[in-house]
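In: Just a sequence and a predicted model for now, questions to come.
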Amino acid sequence: MRTYLDFEKPIAELEGRINDLRQMDTAEDVNVSEEIKRLEGRAEKLVSDTYAKLTRWQKTSVARHAARPHFREYVADLFEDFTPLSGDRAYGEDLAILGGPARFRGRSVMVLGHEKGHDTDSRLKHNFGMARPEGYRKSIRLMEMAERFNLPVITLVDTPGAYPGLGAEERGQAEAIATCTEKCLGLGAPVISVIVGEGGSGGAVALAGANRVLMFEHAVYSVISPEGCASILWKDAASKGDNKAPDAAEAMRISAQDLLELKVIDEIISEPLGGAHRDPKTAIERLGDAVEHNIHDLENMSPDELRRQRREKFLTIGRNGLA
């Protein structure tokens, strides 16, 4: 059964009527196909109109939708011979980040990314995609392996942020994130990152210091979650129960369209009508096409050229329009 977001209530009502008519057509042998066809046209237009004018806060809800494809779905549909590698060789395993070598459309690659899980048990198992230090240190290990064997690195980012628990802080969370970010930026192999859902804080940046940063049309990417930003800026309002998160989302300009304009990302991957959660297969295929195109552009660059291109890309952010 499809899960609808708050702003999708008119869509839910219309599609509910369509489902009722389909059951009537089957159960009572009444031909209502013309009415179903008419309502389907209305529903498609309503979905199109709704998603054409989403606010940044609504995009945040779409980016967090439980039915959006996650790391395991991307790997299953796009990669062959995926061999998951575990552990950071220092403390332990972290299932919030998964990765390993694989074959992608005829190429050997290293793929890694956040896994949120799809139900209560798997979300707890993967800690909702919030990595601990060992997750970032595992990522460093995999990227070093990729560099050794000249494998392009593909990272799929989908996290509300790094795990802020006491144990993670005791084991050096900040240092692990900083070192992972440094490794991304200094890698001698091509790095392509895709923000597939939430790109939250340093937990996302640690896997997104890439030559090319791509982003799904309805994904979000920000230094802090809208809720976290609102709690800092509007403490009094939050204590009174006022929801300032939508205001924070607007102020931070967290949408793919904003970030392309600011040159934080390089490309937007269009989503199926109504978001990736409505048609995961198409969304996954589009991601694969975009990644393949960018690997082709980068694969003939030398390690020094890759590092230089990456450095220039990130130093340019925030300097747009300056003399």
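Out: Yep, that arrived. Numbers count the residues shown, from 1 in each chain.
In: going forward, measure contacts and count neighbours with C-alpha atoms only.
Out: Will do.
In: what are the ranges of the helices in the stretch 151-300 of the chain?
Out: All helices of the stretch 151-300 of the chain, identified by DSSP state H, counting those that start in this stretch, fall at 166-170, 173-186, 201-205, 226-233, 235-239, 245-252, 256-261, 280-298.
In: Which of those helices sits closest to S193?
Out: With Cα to Cα, the closest approach to S193 among these belongs to helix 280-298: 8.6 Å.
In: Now the closest one: buried residues?
Out: 280, 283-284, 286-288, 290-291, 294-295, 298 (16 or more other Cα atoms under 10 Å).
In: Next one for the comparison:
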Amino acid sequence: MRTFLDFEKPIAELESKIDELRHISSSSELNIAEEVTRLQDKLNSMLRQTYNKLTPWQKAQVARHAERPHTLDYIGRLIEEFTPLAGDRLFGEDAAMIGGIGRFRGRSIVVLGQEKGSTTETRIRHNFGMARPEGYRKAQRLMRLADRFRLPVLTFVDTPGAYPGVDAEARGQAEAIARCIETCLDLRVPMVAVVIGEGGSGGAIALAAADRVLILEHAIYSVISPEGCASILWREGENVKTAAEQLRLTSFDLLRLGVVERVIHEPLGGAHRGPEEAIDRVGDAIAEALDELLALAEPDLRALRRQRFLTIGAAA
């Protein structure tokens, strides 16, 4: 059963009516196809109007939608012969960070991404996409592997942030994230990052210090969550909507600031309504970005990557 957000109540009521009519049509001799078609057109129009005027806070809710495709969904549809690689060779394995080798449209590639999970059991196992130091050190290990064998790196960013627990801090969370960013910037191979849902804080940028950063239309990418920002600035959560607006965390804000290179449009009503179509669109965008980057010489690639981050926000 589909989960609806607060602002989708009129949409939920109309979808329920359509489902009810379809059930009546299938269990009786009544022909109500025309009425169903009319309501479906009305639903599509309502979805279009609603999603074309989402506020930043509503975009944050969509980005966190439990039914949006996650990293493993993208890997399952886009990456052939995927072989997961585990462990950081220092402490242990972190299920929040997925990584391995596979083929993307015939090209060997190293893939990394945070996995939030889609059920209660998998969310707990993957720690809701919040990686610990061993997860970021695993990412470093796999990026160095990619560099050694001259394999492009592809990352999927989807995390509320790095895990903030005492055990993670004791094992060097900040240092692990900083080293991860450093490893991204030092790569001699192309790197493409895609923000597919929630890109939160340093936990996100650890996988997004890339040559090309792409973002889905209703994804968000920010230094802090709206809730965290509101609690720090106003000491209360009532200003979360204001915080979301001030953070400039929406895809088109980020495009204007130069934080991302491309916004990938989602299916009508968000990626959670058409996950396969959304994943295929992401695949096409990744392929275009990789073709551009693979045409560059190694020294140019690294120089342009560093320059990219030095000029962020200059056009604002």
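Out: Everything's here; your move. Here the structure is a predicted model, which means the values were calculated and not measured.
In: and among the helices of the stretch 151-300 of the first structure, the most buried is which?
Out: helix 201-205 (a mean of 24; mean count of other Cα atoms under 10 Å).
In: now that helix, how far from the centre of its chain.
Out: Between the centre of helix 201-205 of the first structure and the centre of its host chain there is 12 Å, according to Cα atoms, centre = their mean, to the nearest Å.
In: try stretch 165-172 of the second structure
Out: With Cα atoms, centre = their mean as the basis, stretch 165-172 of the second structure stands 25 Å off its chain's centre.
In: L85 of the first structure - nearest residue in space that isn't next to it in sequence?
Out: Spatial nearest neighbour of L85 of the first structure, chain neighbours left out: G100 (5.2 Å); criterion: Cα to Cα, 6 or more residues apart in numbering.
In: ok, now G274 of the second structure?
Out: Here the nearest residue to G274 of the second structure in space, its sequence neighbours aside, is P267; by Cα to Cα, 6+ apart that works out to 5.8 Å.
In: how deep is that neighbour tucked in, by neighbour count?
Out: Other residues within reach of P267 of the second structure, judged by other Cα atoms under 10 Å, total 16.
In: do I254 of the first structure as well
Out: 25.
In: dump the residue contacts of the equivalent of it over in the second structure.
Out: Superposed on the second structure with TM-score structural alignment, I254 of the first structure falls opposite L249. Shown in contact with L249 of the second structure (Cα atoms under 8 Å, 6 or more residues apart in numbering): 56, 220-222.
In: ok, now E147 of the first structure?
Out: Applying Cα under 8 Å, 6+ apart to E147 of the first structure gives the contacts 187-189.
In: for A243 of the second structure, same thing?
Out: 226-227, 229-230.
In: Can you lay out these as JSON lines showing distance to P10 of the second structure?
Out: Below are the contacts of A243 of the second structure laid out as JSON lines (distance: Cα to Cα, whole Å):
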{"residue": "P226", "distance to P10 of the second structure": "26"}
{"residue": "E227", "distance to P10 of the second structure": "26"}
{"residue": "C229", "distance to P10 of the second structure": "30"}
{"residue": "A230", "distance to P10 of the second structure": "29"}
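In: so which of those residues hold up in the first structure?
Out: Cross-checking the contacts of A243 of the second structure against the first structure gives 226-227, 229-230 as conserved contacts, using both residues aligned by TM-score structural alignment, their matches' Cα atoms under 8 Å.
In: if we can go back for a sec, can you list the helices of the stretch 151-300 of the first structure in TSV and add distance to I36 of the first structure?
Out: Listed next are these as TSV, based on distance: least, Cα to Cα, whole Å:
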stretch	distance to I36 of the first structure
helix 166-170	54
helix 173-186	51
helix 201-205	43
helix 226-233	40
helix 235-239	45
helix 245-252	36
helix 256-261	35
helix 280-298	24
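In: so which of the ones you listed comes closest to G117 of the first structure?
Out: For G117 of the first structure, the closest of these is helix 280-298, at 15.2 Å, according to Cα to Cα.
In: Can you give me the neighbour number for D25 of the first structure?
Out: D25 of the first structure: 15 neighbours (other Cα under 10 Å).
In: Look up how far R68 of the second structure lies from the residue nearest to G274 of the second structure.
Out: 12 Å (Cα to Cα, to the nearest Å).
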